[in-house]
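Colleague: following is a predicted model, sequence given first.
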Amino acid sequence: MTQRRTRFTMRAAAVLGLFGLPAALLTAPAAQATTSQCAYTWIPGAVYGEVTDVTLISQGRTLKLWNDKGADLYSYAEITSGYQSGDQVWIDRSYNHMPLGDRHPSNLQVDMNGGWFQCGPFSRRYSGVVNSWHYAVRACMRPVNGISHCGRWNVDQ
């Protein structure tokens, strides 16, 4: 399924390129994650640091991506200000490790590297924790009565 979706996305992106439309308009939707892919829980004693260049501010909320700074293996998303009951937050993660070098790949680059899954959504201030070492991850939210927004992809290398 993912291979067919990726091939379709690549072909459609090429066609859209002929018409001068951005390929980002055609990114494939994320697959829903299995329980085991999102089974990580809060790691006791872990120290998380904000990934400052991927913070998203939208509809009166601030969404941040946090990376584990000890073992450097995990990430989670959090609405750090403006949270309202009913807001949803989740984290997207690539299925495969990303090539080293580009810390902020595009949707198309993540698609071409096998796609991604969505861990969530959670109707609370923070998402579940995912293994992020060498994977592309991004923080996403859907404010109550609003539309979904995601920050930039980040690869923790």
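Modeller: Okay, I see it. None of these values were measured; they are calculated from a predicted model.

Colleague: C-alpha only now, for contacts and for neighbours.
Modeller: Fine.

Colleague: now residue 67, nearest residue through space, not along the chain?
Modeller: Leaving out its chain neighbours, the residue that sits closest to residue 67 by CA to CA, 6 or more residues apart in numbering is residue 75, at 4.4 Å.

Colleague: hmm, that neighbour is touching residue 136, no?
Modeller: No. If you go by CA atoms under 8 Å, residue 75 and residue 136 don't touch, sitting 10.3 Å apart.

Colleague: what number of residues are in the vicinity of the residue nearest to residue 67?
Modeller: 29 (other CA atoms under 10 Å).

Colleague: and if you look at the one 4 residues further on?
Modeller: A total of 27 residues lie near residue 79 under the criterion other CA under 10 Å.

Colleague: host element of it?
Modeller: Residue 79 belongs to strand 74-81 when assigned by DSSP states H and E.

Colleague: after that strand comes which helix or strand?
Modeller: Counting by DSSP H and E, what follows strand 74-81 is strand 88-94.

Colleague: okay, pairing it with this:
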Amino acid sequence: MVSTIGIISLSSGIIGEDFVKHEVDLGVQRLKDLGLNPIFLSHSLKGLDFIKEHPEARAEDLIQAFSDDSIDIILCAIGGDDTYRLLPYLFENDQLENVIKQKIFLGFSDTTMNHLMLHKLGIKTFYGQSFLADICELDKEMLLHFLKTF
């Protein structure tokens, strides 16, 4: 049974900014209302500058998400434009390959790079919703449609 969702910032750190805190809080509550347990990976809420300047921390979060057996779904916070910078940190000494296991991985946009990388490692992924754009920001009418497909 799916219960814990690990929210991860692999591209943009926008969910760590004060000006979107109300949306993040709304998204967390919506997931809890569905009976899910949302958690944020260690660096996910550190903000735009930190996330941009530390691809190694983003890679560490992805490795942790696959290592942690309590996490059922890895949900990308949002897209962005520089996920490719994680690759050296994920494949150095086969770090990601050593912990990889089938989990639900969900995201879109810049996350396409992650989908390709995980596909190459034999993981099936879902190109779809993100936390900020689809759970936090949808109005109630669209949210009901989304929940039917989630």
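Modeller: Thanks, I have it. Note that this is a predicted model, so its numbers are computed, not measured.

Colleague: TM-score for this pair?
Modeller: The TM-score (TM-score structural alignment, normalised by the length of structure 2) is 0.22; 65 aligned residues with a CA RMSD of 5.6 Å.

Colleague: identify the residues contacting residue 58 of structure 1.
Modeller: Neighbour list for residue 58 of structure 1: residue 149 [criterion: CA atoms under 8 Å, 6 or more residues apart in numbering].

Colleague: name the single longest helix found in structure 1.
Modeller: The helix that spans the most residues within structure 1, counting by DSSP state H, is helix 2-18.

Colleague: so which bits of that one are buried?
Modeller: Within helix 2-18 of structure 1, the residues that count as buried by 16 or more other CA atoms under 10 Å are 5-6, 9-10, 12-13, 16.

Colleague: from what I can see residue 73 of structure 2 touches residue 105, true?
Modeller: Yes. Shown here, residue 73 of structure 2 and residue 105 form a contact pair, counting by CA under 8 Å, at 5.9 Å.

Colleague: quick one: which of the two has more around it?
Modeller: Taking neighbours as other CA under 10 Å, residue 73 of structure 2 and residue 105 compare with residue 105 leading, 23 against 20.

Colleague: name the nearest residue to residue 118 of structure 1, sequence neighbours excluded.
Modeller: residue 92 (4.5 Å).

Colleague: right, and the one you found touches residue 131 too?
Modeller: No. Residue 92 of structure 1 lies out of contact with residue 131 (CA under 8 Å); the separation is 11.0 Å.

Colleague: so for the two, which sits in the more crowded spot?
Modeller: More crowded of residue 92 of structure 1 and residue 131, by other CA under 10 Å: residue 92, with 26 against 19.

Colleague: just the helices in structure 2 please.
Modeller: 21-33, 48-53, 55-67, 87-91, 95-99, 112-120, 140-149.

Colleague: ok, and which of those has the densest surroundings?
Modeller: For the helices of structure 2, average neighbour numbers computed from mean count of other CA atoms under 10 Å are highest in helix 55-67, which has a mean of 21.

Colleague: and it, what does it pack against?
Modeller: strand 4-8, helix 87-91, helix 95-99 (3 or more CA pairs under 8 Å, 6 or more residues apart in numbering; DSSP states H and E).

Colleague: quick check: angle from that helix to helix 112-120?
Modeller: 40 degrees (axes from the mean of the first three to the mean of the last three CA atoms, to 10 degrees).

Colleague: strand 4-8 and helix 55-67 of structure 2, what's the angle between them?
Modeller: Going by the same axes, to 10 degrees, helix 55-67 of structure 2 makes 170 degrees with strand 4-8.
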